[in-house]
Every structure is written in C-alpha cells, then in structure tokens.
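Asks: Any chance you could fold what I've pasted below:
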Amino acid sequence: MRLFTLISLFILPFALACQPELIEDNNAIKPGAWHTNTYLPLLKGKNVAAVVNHTSHIGDTHLVDSLLAMGVNLKTIFAPEHGFRGEAGAGEHIQNSTDTRTGLPIISLYGSNKKPTPEQLEGIDIVVFDIQDVGARFYTYISTMHYVMEACAEQGKKMLILDRPNPNGYYVDGPVLEMEHQSFVGMHPIPVVHGLTVGELAQMINGEGWLPEGDTCDVEVIKVENYTHQDHYTLPIHPSPNLPNDQAVNLYPSLCFFEGTTMSIGRGTPFPFQVIGYPDPVFSVAAEEEMQAPDTLSFIPEDIEGVAMNPKHEGERCYGADLRKREPLTNLNLNYLIGFYQNASDLGISNEDFFREKFFDLLAGTEKLREQLTSGVTAQEIRRSWIDDLNQYKSMRKKYLLYEDFE
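Replies: Presented below is the predicted three-dimensional model:
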C-alpha cells in the first residue's frame, strides 16, 4: 500500500495536468469530486469508506486512487450494481473481492447485501458517496445511496456526497411511485424523471423522513460548480454497460418500461436503449407509421459477457424502431409504449405474454399505467392523470434544490 501511495503521488498531478480544460476554464461544469480542497479537510485523520464505481473520477484518475495519493486513510470500497469497475451486466450478482491495484477490500452492495452491515462499517468514521446517476427513479444507484444513508444513520456515521450533474435533470415527468410498489427499482414517492442530483435527492430523503422511523443521516454535499438544471450535460464516462452514450441516457427513462414487457430494447446489441423490437416484421412498419420513429431496423440480440447475459429474444431477428438519430427527448415519450402494445394486441399477443406484470408495475411505480394501456387510454389522457401528483412533487422538490432550476 505504501508503494502504491508513493507512486500515486507522482501520477495524480500528471493525470490532473492532462485535464487543463476542466481546471482552467472557470465556466466549465466541475463535479463535486473535483473540489478536493473543500472536502479533504473533512477526511483528514478519519477512517474512510467509499461508495464508488467506474464513474468516480477526477479527470482521468479514479477517486480511490486520488484519495490514496492525497494521504486519505481509505479502508473499504463499497460497490453498487455493475461493480467497482463497471464490468458486470444489469442484475448480475457482484461478489465481494479485493481490488488488485490498491489491495483494498471491495464489498458488494448489490444482491443480498444492499445495505452496509454494522460489521462492515465498524471503525469507519465517514462514508464518501461518488457515483454518476442518470436521473431516473428506477436506476439503482440512488437505491444504493438510500441504503447507505440508512446504515450511516443507524450507526452514527457521517456521509459525504460528492455531487454530479444529472444528464436528465432539465425536466420532471412520469407517474409518482405509490409506496405499495416500493422496490430496489423504486424506493421513493417520486416521479420516473425526478429532476434532482443525488445530493438534492439525499436532502429530500432526509427532509421528508423517508428513512426508517423518520431517522436522518448526517449528510454533507459537495456541490457541482457551474451547473444548473437547464444544462444538458454530456457524461464523460458511460454510467453502466447498457447506457453507452448520451442517446441511450436520454432515451432510458422512456424505454426502461419495455424491460417489463416481452419487447427488446437492444440488450445484446451494440445499441442498447436506442432501439425497440420484436421478432415480427410488422413492428418495423408500425414503428415507421405510428410511433414517430425516425428510422426502422432489424437486429439480433446476442449474449455479451458483462453487458447482456441471456437477453430477450436471443438469437432471433427483431424488427422495430431505430431511435439512434432521434432528437433528444424533453419529456417521457409514451408513443412507443402505446404503439408497440397496440400492435402486439393486433398480432394476438395476450396481455399476459406482453407484460411481465409485476416487474412492469414496479418500474412504473403503479398498476395504473398498465391498466391505462390495456384500456386504450391515449397518451394525453395518461399525462393528465399525472398532473396533480406531479404538481405536488414539483412544489416539494423546490425545497431541496441546490442549483438553479429549469423553470
């Protein structure tokens, strides 16, 4: 460990020097992790654990490497879904292990151990959370944050959140989760697109008493510099294996509903979350004529290690909508969901075969969306049914904003 630290002391300044545009441009968006002068005094002399993954970088240098190089007494790495290096596919079990580069223990917070145990936090003074989110309720990194907050509150540990921009933070949309549908893909009564950074959401979790017994976590947020909710932020590192670019991140809130159906959204292809398809050519015609898709295509999902294990319709040619060139969305698009459901019904695909009912309802946070689809309710009518809940949420949200809003 000492050898690694000595080497890193030379590597870190060089790595930072390779990012002059992020350091010297006073108007550039700088994530919280960049502000080492602000948070290093909080870590000095403390035993530190870090909740991090492959997005936890200061320029080209991983936060873990940077903290060690700066003399921080880092004891443990906690890893969320997709693992510490981001090499595991969605839902893939993550094993506890040791980081070969630093020798630090890596404890998985995905699978059966979603919440740090008292034993895992024993001797830890402060927990640093630095993970890039994408602003959708069902993206599980924020569920991991909730459980870490819960554990820290119970064990009397301070939590330091190094905030990052929300690439979908310029709008709020979708049904608000009903708590009977709470799960790891939806922990809080917030809409699908919540319009918060992780730091803002942490403040909301505390402020609204969403931890068990209304407990609160001692949270300090290191803010992003030069960020507002009007910004369309380009992620410098893809946040998970199936969100490889800005287009996938932008489409993710609208297309993730299809995870609860028999339709493929391109897992097992080079363009996940940028296409929708099913093994019948009629869906190419429907996509072009009815769903406002700019292009159509066919594709064959294949097993890709670390990205898509056993994808839906593996080895079958799927036909449908190609959204890779679509203009960026500024709200949830229901046309795809309605269009593919209606065409599936016309083909004789039953509701039982179209929906993975329980999972679809967990993603939506309600049974109502599935019921509206099966009843033929229009997109406009579905949107109207969200208005009251969204207005209440937007009013609550304003109390916790750390950055200038989009309205």
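Asks: Only C-alpha atoms from now on, for both contacts and neighbour counts.
Replies: OK.
Asks: Next one: residue 191 from residue 119, what distance?
Replies: 34 Å (C-alpha to C-alpha, to the nearest Å).
Asks: what helix or strand is residue 120 on?
Replies: For residue 120, the enclosing helix or strand under DSSP states H and E is helix 118-121.
Asks: try residue 363
Replies: helix 357-364.
Asks: Following the chain onward from that helix, which element is next?
Replies: helix 368-374.
Asks: helices or strands up against the helix or strand following that next one?
Replies: Remark: after helix 368-374, the chain's next helix or strand is helix 379-397, criterion DSSP H and E. On a contact count with 3 or more C-alpha pairs under 8 Å, 6 or more residues apart in numbering; DSSP states H and E, helix 379-397 meets strand 173-176.
Asks: give the contact list for residue 297.
Replies: Residues near residue 297 by C-alpha atoms under 8 Å, 6 or more residues apart in numbering: 284, 319-322.
Asks: got it, and residue 321?
Replies: 275-277, 283-284, 287-288, 293-297.
Asks: which of these are buried?
Replies: Among the contacts of residue 321, the ones that count as buried by 16 or more other C-alpha atoms under 10 Å are 275-277, 283-284, 287-288, 293, 295-297.
Asks: Format those as CSV; extra columns: secondary structure and distance to residue 250.
Replies: As requested, the buried ones among the contacts of residue 321 are arranged in CSV below (DSSP: H, G, I helix; E, B strand; the rest coil; distance: C-alpha to C-alpha, whole Å):
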residue, secondary structure, distance to residue 250
275, strand, 13
276, strand, 15
277, strand, 18
283, helix, 23
284, helix, 22
287, helix, 19
288, helix, 20
293, coil, 15
295, strand, 17
296, strand, 19
297, strand, 20
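Asks: Residue 191 and residue 119 - which one has more neighbours?
Replies: More neighbours surround residue 191 than the other of residue 191 and residue 119, with 25 against 8 (other C-alpha atoms under 10 Å).
Asks: Please give the structure of this sequence too, so both can be compared:
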Amino acid sequence: MKVLVIGAGGREHVLAHKLKQSPLVTKIFAIPGNDAMTEVAQVHTHIAETDHEQIVTFAKQNDIEWVVIGPEQPLTEGLADKLQEEDIKVFGPNKAAAQIEGSKLFAKQLMEKYEIPTAEYKEITNKQHALAYIESCEYPVVLKKDGLAAGKGVIIATTYDEAVAGVEELYPEEQGVVVFEQFLEGEEFSLMTFVNGDYAVPFDCIAQDHKRAFDNDLGPNTGGMGAYCPVPHIDQTILQRTNDEIAQPIAKAMLAEGYSFFGVLYIGAIITAEGPKVIEFNARFGDPEAQVLLTRMESDLMQHILDLEAKQPIAFQWKAQSVVGVMLASKGYPANYEKGKAVSGFNLDGNYFVSGLKKEEDTYVTSGGRVILALGEGSDIASAKAKVYEAVEQIKSDALFYRKDISDKAIR
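Replies: This next block holds a predicted model:
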C-alpha cells in the first residue's frame, strides 16, 4: 500500500523510516517532509501541511491508502475530516476529537467530569482576574495557555513575580483563556496509547522526555530536548494504574461525549503520592518520544495501525536494547535564534532524525529551533547514553547546544 506522512519534523522522519520497514507498505510519500527524509520517502516540500485541499488532491491522484498525520496543527484544523470525506483512511483523530490537545480547558473539563486524576485547576479569561488570582494562590503554580503552543505554552511560576511575568506573557491582550493549575510534585513519563473509540491499547514500553532547555531541568520549557526508553525505575504497577485510571477511562469518556478518537493518544503523566495523574494529553506521537520508541519497536507499525482499525489484539515487540535520544537545538531556542547555520558530521541511516535542517546545494543548514536528534542504543540506559553522546560529538556545528544529562534519572 501507499502511505502519506504529513509533517516536516523529527517525529515524521522516524514515522516514515519505521513505516518503510513494513512489508505491507510499497511506497512512502511525505508532505511537506524535509530534505533529510528523501532517503525513506518521496518528499513534496512545495506543499504546505496547512494546504488541506492540495493534500487531498495529492492523496487522490497518487492512490494513497493511508495518511499518517504527525503534527498537532493539521489535526486540530481538521485535515483528517477532509481526507475521510474522500474515503481516504487516516491515522490521526478528526478535528472534534483533536480538541483533547487543542484546548487545555476542554481536556481539564473532561477529566473533571469523568473523575480522571489530574491537577486541580482554575480557568481565567482575562488579565485583570489573573493578576488578582495570583495574589492569593498557592505556589508553585502552573500557567497553561489554552490552545496549541508547540510544547512551550507552559510556565511554572515559583514566586509571585514569576507569575506576574507569566500572566504578561500569556495575556498579550486583555482577554484570553489561561488555565491555572496546582503544581504536581513527582516524576513524569510519556505513555503512547493506540485508541479507536472505546478500544485503547497502551504501549507496554514508556518513554521519559526532558522538557527544560538546560541540564538539571533548568531553563524554559521546550518542545523536548531528549528522551529515552524504556524507563526501568518506573514499574509495571504504575503502568497498570495509568491504564486503568487514565487510558481506558479517557477513551470511554471521549466516546461518551460524542468524540470518536482514532490514532495515538499521548498521555503525559506524573507519579504523585496519590498515584499517576495527567499533566497533558496530545492527539499524536510525542517528539522526541516517537524517535526513541519507534527505534526500539521491532514489530510492524503499519500492522499495528491495521489491527487498531479492526479492533484486533495488538502485540508489541521490542528490542532488548535501551535507546537514548539527544536533541541538538539552535542556540537561543526556545526564544530567538538564527537560521542558516551549517551542520555536518551526521548520517541518515537511522542514527539521526532531522527536525530543522534544509539543504542548500550540498550543505545542510539550520531552519528551525530543534535541529537534529542523535540516537544511541545499548544493553542498558547507561551504555545507550554513552553511545548517544558519541553520536552527538560527530555533529559539526558551532550554532547548536544540547543537554548533557539526558536519561540520568534512570542511571542514578
């Protein structure tokens, strides 16, 4: 079958790489893709992922059987709906179901109604009320802008002054919806769950992301500076509770409310004294979690998608090795950064997945904040970490930075 991958980042790079390994797949296309994906897909960078009409036309003209949508924006804007109207199969939820990511408030209200464990919250719709609220709230407090923010619309304020700065940032105008949440203490992890209506199948391998820009979880939130899997110090009991108390209930809640979700639901969870609680939901694979999970996955991703569609049992198979991924980002990210800086020293054989590079003549130059993810595999997390930092050292560029402590929580 012919498969079209939508998106241009490292998540889409690994999706195309993994799907190409399936004997069920005859050809992979990518829109818009990136220049590094040409090894695994026919790339069409001239078509924007926001151009739904052109994507539908392309899919029909090329007899695409399945479209796999990587990023959140095409999902929340209804690309799946447009494709399904033309009887093209889509791995990714429709616009209504994608609200689970597109609106923080929608997700919190759903969890509250169906008693799914998460932080207590307050919705505030204008700046003056927000400034009044932070005068008496408990600290730390978490501020989340409603809507999509590419993983960066979250501010953890530990003091009143930080909260004031957060309010100023998240309310550029007087009106706007911001969710203020109780700060949860504990260790975070990412659980990908295949969902088709009320049929939910969590991955039996979890990953752990590193959101802050700098070592020791310091600095601003980013889209993710690295990840690893498995997470050996989080035991099966926690995963079972997450399935029983979060994954199964949210799938049933969505369906009960009239939102039939089909695709992968990302559960960003935290282990608290009361057990696992939800930090966030995403309507797609995490990035960089997808890169490490799909590298470790030995079973056929396309077969899993077909089994999910048919609500058949899904039998995951994983390599024995651990996988660690380290993101190299443009200096200045997630704030202002320069583009067009040369990057070399990497290969495209599955050890590196590209997020923000483009080719100018024979040279790759930076085109985004997060630029390239290096991978390392080993018999345990420590050996995988050693391998990944060897891969990082191969990359030649004076325009990039990276964290040096990815996966340390599993080694200490």
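Asks: What's the TM-score once they're superposed?
Replies: Remark: TM-score between the superposed chains equals 0.29 [TM-score structural alignment, normalised by the length of structure 1]; 202 aligned residues with a C-alpha RMSD of 7.3 Å.
Asks: one step back: which of the contacts of residue 297 of structure 1 fall within helices?
Replies: Among those, DSSP state H puts residue 284 in helices.
Asks: and which of the contacts of residue 297 of structure 1 is nearest to residue 380 of structure 1?
Replies: Of all the contacts of residue 297 of structure 1, the one with the least separation from residue 380 of structure 1 (C-alpha to C-alpha) is residue 321, at 21.6 Å.
Asks: Contacts only, for the closest residue to the closest one other than its chain neighbours.
Replies: In this structure, residue 321 of structure 1 finds its nearest non-sequential neighbour in residue 296, 4.6 Å apart by C-alpha to C-alpha, 6 or more residues apart in numbering. By C-alpha under 8 Å, 6+ apart, the contact set of residue 296 of structure 1 is 284-285, 287-288, 319-322.
Asks: What's the biggest helix in structure 2, counting residues?
Replies: Longest helix in structure 2, counting by DSSP H: helix 381-394.
Asks: If you count contacts, what does that one end up packed against?
Replies: strand 322-330, strand 370-378.
Asks: Tell me which of these sits nearest to residue 268 of structure 2.
Replies: Closest to residue 268 of structure 2 of these, according to C-alpha to C-alpha: strand 322-330, at 18.0 Å.
Asks: elements contacting that closest one?
Replies: Right, strand 322-330 of structure 2 is packed against strand 226-229, helix 289-296, strand 370-378, helix 381-394, strand 400-401 by 3+ C-alpha pairs under 8 Å, 6+ apart.
Asks: Format the ones you listed as JSON lines; extra columns: distance to residue 162 of structure 2 and mean neighbour count.
Replies: Formatted as JSON lines, those follow (distance: least, C-alpha to C-alpha, whole Å; neighbours: other C-alpha atoms under 10 Å):
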{"stretch": "strand 226-229", "distance to residue 162 of structure 2": "26", "mean neighbour count": "30"}
{"stretch": "helix 289-296", "distance to residue 162 of structure 2": "29", "mean neighbour count": "26"}
{"stretch": "strand 370-378", "distance to residue 162 of structure 2": "26", "mean neighbour count": "26"}
{"stretch": "helix 381-394", "distance to residue 162 of structure 2": "34", "mean neighbour count": "19"}
{"stretch": "strand 400-401", "distance to residue 162 of structure 2": "26", "mean neighbour count": "21"}
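Asks: As JSON lines, the ones you listed with distance to residue 105 of structure 2 would be great.
Replies: Output for those, formatted as JSON lines (distance: least, C-alpha to C-alpha, whole Å):
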{"stretch": "strand 226-229", "distance to residue 105 of structure 2": "27"}
{"stretch": "helix 289-296", "distance to residue 105 of structure 2": "24"}
{"stretch": "strand 370-378", "distance to residue 105 of structure 2": "27"}
{"stretch": "helix 381-394", "distance to residue 105 of structure 2": "37"}
{"stretch": "strand 400-401", "distance to residue 105 of structure 2": "34"}
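Asks: Quick check: which of those is nearest to residue 165 of structure 2?
Replies: strand 370-378 (24.9 Å).
Asks: name the helices or strands packed onto that closest one?
Replies: strand 322-330, strand 352-354, helix 381-394.
Asks: what's the angle between it and strand 322-330?
Replies: Orientation of strand 370-378 of structure 2 against strand 322-330 (axes from the mean of the first three to the mean of the last three C-alpha atoms, to 10 degrees) gives an angle of 160 degrees.
Asks: The helix holding residue 363 of structure 1: which residues count as buried?
Replies: By neighbour count on 16+ other C-alpha under 10 Å, the buried set for helix 357-364 of structure 1 is 359-364.
Asks: so what's residue 101 of structure 2 closest to, chain neighbours aside?
Replies: Using C-alpha to C-alpha, 6+ apart, the nearest residue to residue 101 of structure 2 is residue 282, at 4.7 Å.
Asks: What's the local residue count around that neighbour?
Replies: 22.
Asks: thinking it is in contact with residue 104, fair?
Replies: No - Residue 282 of structure 2 lies out of contact with residue 104 (C-alpha atoms under 8 Å); the separation is 10.0 Å.
Asks: And the contacts of residue 297 of structure 1, which is closest to residue 79 of structure 1?
Replies: Comparing the contacts of residue 297 of structure 1 against residue 79 of structure 1 with C-alpha to C-alpha places residue 322 closest, at 33.3 Å.
Asks: All set now, cheers.
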